[in-house]
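>>> Sequence unavailable; structure follows:
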């Protein structure tokens, strides 16, 4: 494990993206527990990408336009579904003293799907890990698993911080109806923007 790997990983994890925004939304709408669950879900969602990079499935996404586009547009569709849900469900951003999310399973499944239906993490692992682990080196598989585990740990810690931070702002935000309506539209708009960005992403 090297310092450059840790620094690069931290920069990648901290940079806002689909997973970060999903975690912030969960913490703000459902409280700290939901934020941490969302962080766990997004972390869990990186496992298939890591395995794909290690087993060569990433090569399929890299060489097959059909496979890449299939995963990409499924991801776009799901992000647009999340946007529609944010607009429709007014109770998600309603002031309440109950910090328990309605369904822990729903939060986890949504977070995993958000990351799973984005082909870029797989290609990221393909471009990222080989810089720190020689593919032909002895013990390279173990080294990739170790690096992947560190990446996941940092993802969970940083994303949990995002979720808890959002939850702390919850009471200040959700007790103001105008702010709540603006926030709901902003959440929906951001999911749409993320969907458009993913739709325009090239291999």
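Happy to help now that I have it. Nothing here was measured: the structure is a model prediction, and the numbers come from that model.
>>> make it CA atoms for all contacts and neighbour counts henceforth
Fine.
>>> Please state the offset of the longest helix seen in the chain from the chain centre?
Ranked by residue count and defined by DSSP state H, the top helix of the chain is helix 140-168. Here helix 140-168 is found 11 Å from its chain centre; the criterion is Cα atoms, centre = their mean, to the nearest Å.
>>> Show me the helices in this protein, by range?
Under DSSP H, the chain gives helices at 3-14, 18-30, 32-44, 47-55, 57-63, 65-88, 104-116, 120-128, 140-168, 170-174, 177-199.
>>> Ok, which of these comes nearest residue 94?
In terms of Cα to Cα, the element of the helices of the chain nearest to residue 94 is helix 170-174, at 6.2 Å.
>>> How about the residue in this structure that sits furthest from its center?
Distance from the C-alpha centroid of the chain, by Cα atoms, centre = their mean, peaks at residue 138 (32.1 Å).
>>> want to compare, so here's the second one:
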């Protein structure tokens, strides 16, 4: 293992894992979205959302390795386009929840198309956030020596390690949301208020993203 780490240029891997766990435990949009999705539609939908979010992290890892994310640091236009697309998408999801007229909780929503939608939305909320792209671009290289034989593979391994810790925590969040879902099935009125509250918070996340700067 040490030989592989040296070949790939990975440095201070234990510190990287500790930092990754701490960052994944920090509440943010991903945490809230998984809890919201599993709370509204059940554990399966929460897991689909978690897988989508982590699939987005794979995209950001590859973008950092290929240098694509560097464009966001040099092009204000590219950063703004991605930022406003992400903000608009978050606000669209939030608005649908706020103005939804659904009167019952339907567990069958999590099957088939529902799971695909949860995965797709989770992935898009992550991919369309330029701050996440810049995070991967800035965070991963700190633990890889660019003088190694295969530093790009080192970046990929670190990205997958970060995603592994994130997926483990995401699974816990989905389970927690599943418990909330069972509570809401018995109290439809509470479920409607939760939709409005969660939708409002997603709208706020969208506004926050739209106002973010590159620095």
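Arrived safely, thanks for sending. Just so we're clear, the structure is a prediction, and the values are computed from it rather than from any experiment.
>>> What are the neighbouring residues in contact with the residue in structure 1 that residue 61 of structure 2 lines up against?
Aligned counterpart of residue 61 of structure 2 in structure 1: residue 50 (TM-score structural alignment). Contact analysis of residue 50 of structure 1 by Cα atoms under 8 Å, 6 or more residues apart in numbering lists 122, 125, 148.
>>> Give the aligned range of the longest helix of structure 1 in structure 2.
Going by TM-score structural alignment: helix 140-168 of structure 1 matches residues 151-179.
>>> What are the buried residues along the matching stretch?
151-163, 165-167, 169-178 (16 or more other Cα atoms under 10 Å).
>>> what's the mean gap between that stretch and the aligned bit of structure 1?
For stretch 151-179 of structure 2, the mean distance to aligned residues of structure 1 following superposition is 1.0 Å (mean Cα distance after the TM-score superposition for structure 1).
>>> Of all the helices of structure 1, which one comes closest to residue 134 of structure 1?
That would be, of the helices of structure 1 and by Cα to Cα, helix 140-168, which comes in at 6.3 Å.
>>> how much does that closest one deviate in direction from helix 120-128?
Taking axes from the mean of the first three to the mean of the last three Cα atoms, to 10 degrees, helix 140-168 of structure 1 and helix 120-128 form an angle of 130 degrees between their directions.
>>> show me the contacts for the most centrally placed residue in structure 2.
Per Cα atoms, centre = their mean, the C-alpha nearest to the average position across structure 2 is that of residue 53, at 3.8 Å. Residues near residue 53 of structure 2 by Cα under 8 Å, 6+ apart: 30, 119, 122-126.
>>> just those now: which is nearest residue 71 of structure 2?
residue 126 (17.5 Å).
>>> how near is the residue mapped onto that closest one from structure 1 to residue 79 of structure 1?
Aligned by TM-score structural alignment, residue 126 of structure 2 pairs with residue 115 of structure 1. Taking Cα to Cα, to the nearest Å as the measure, residue 115 of structure 1 falls 11 Å from residue 79 of structure 1.
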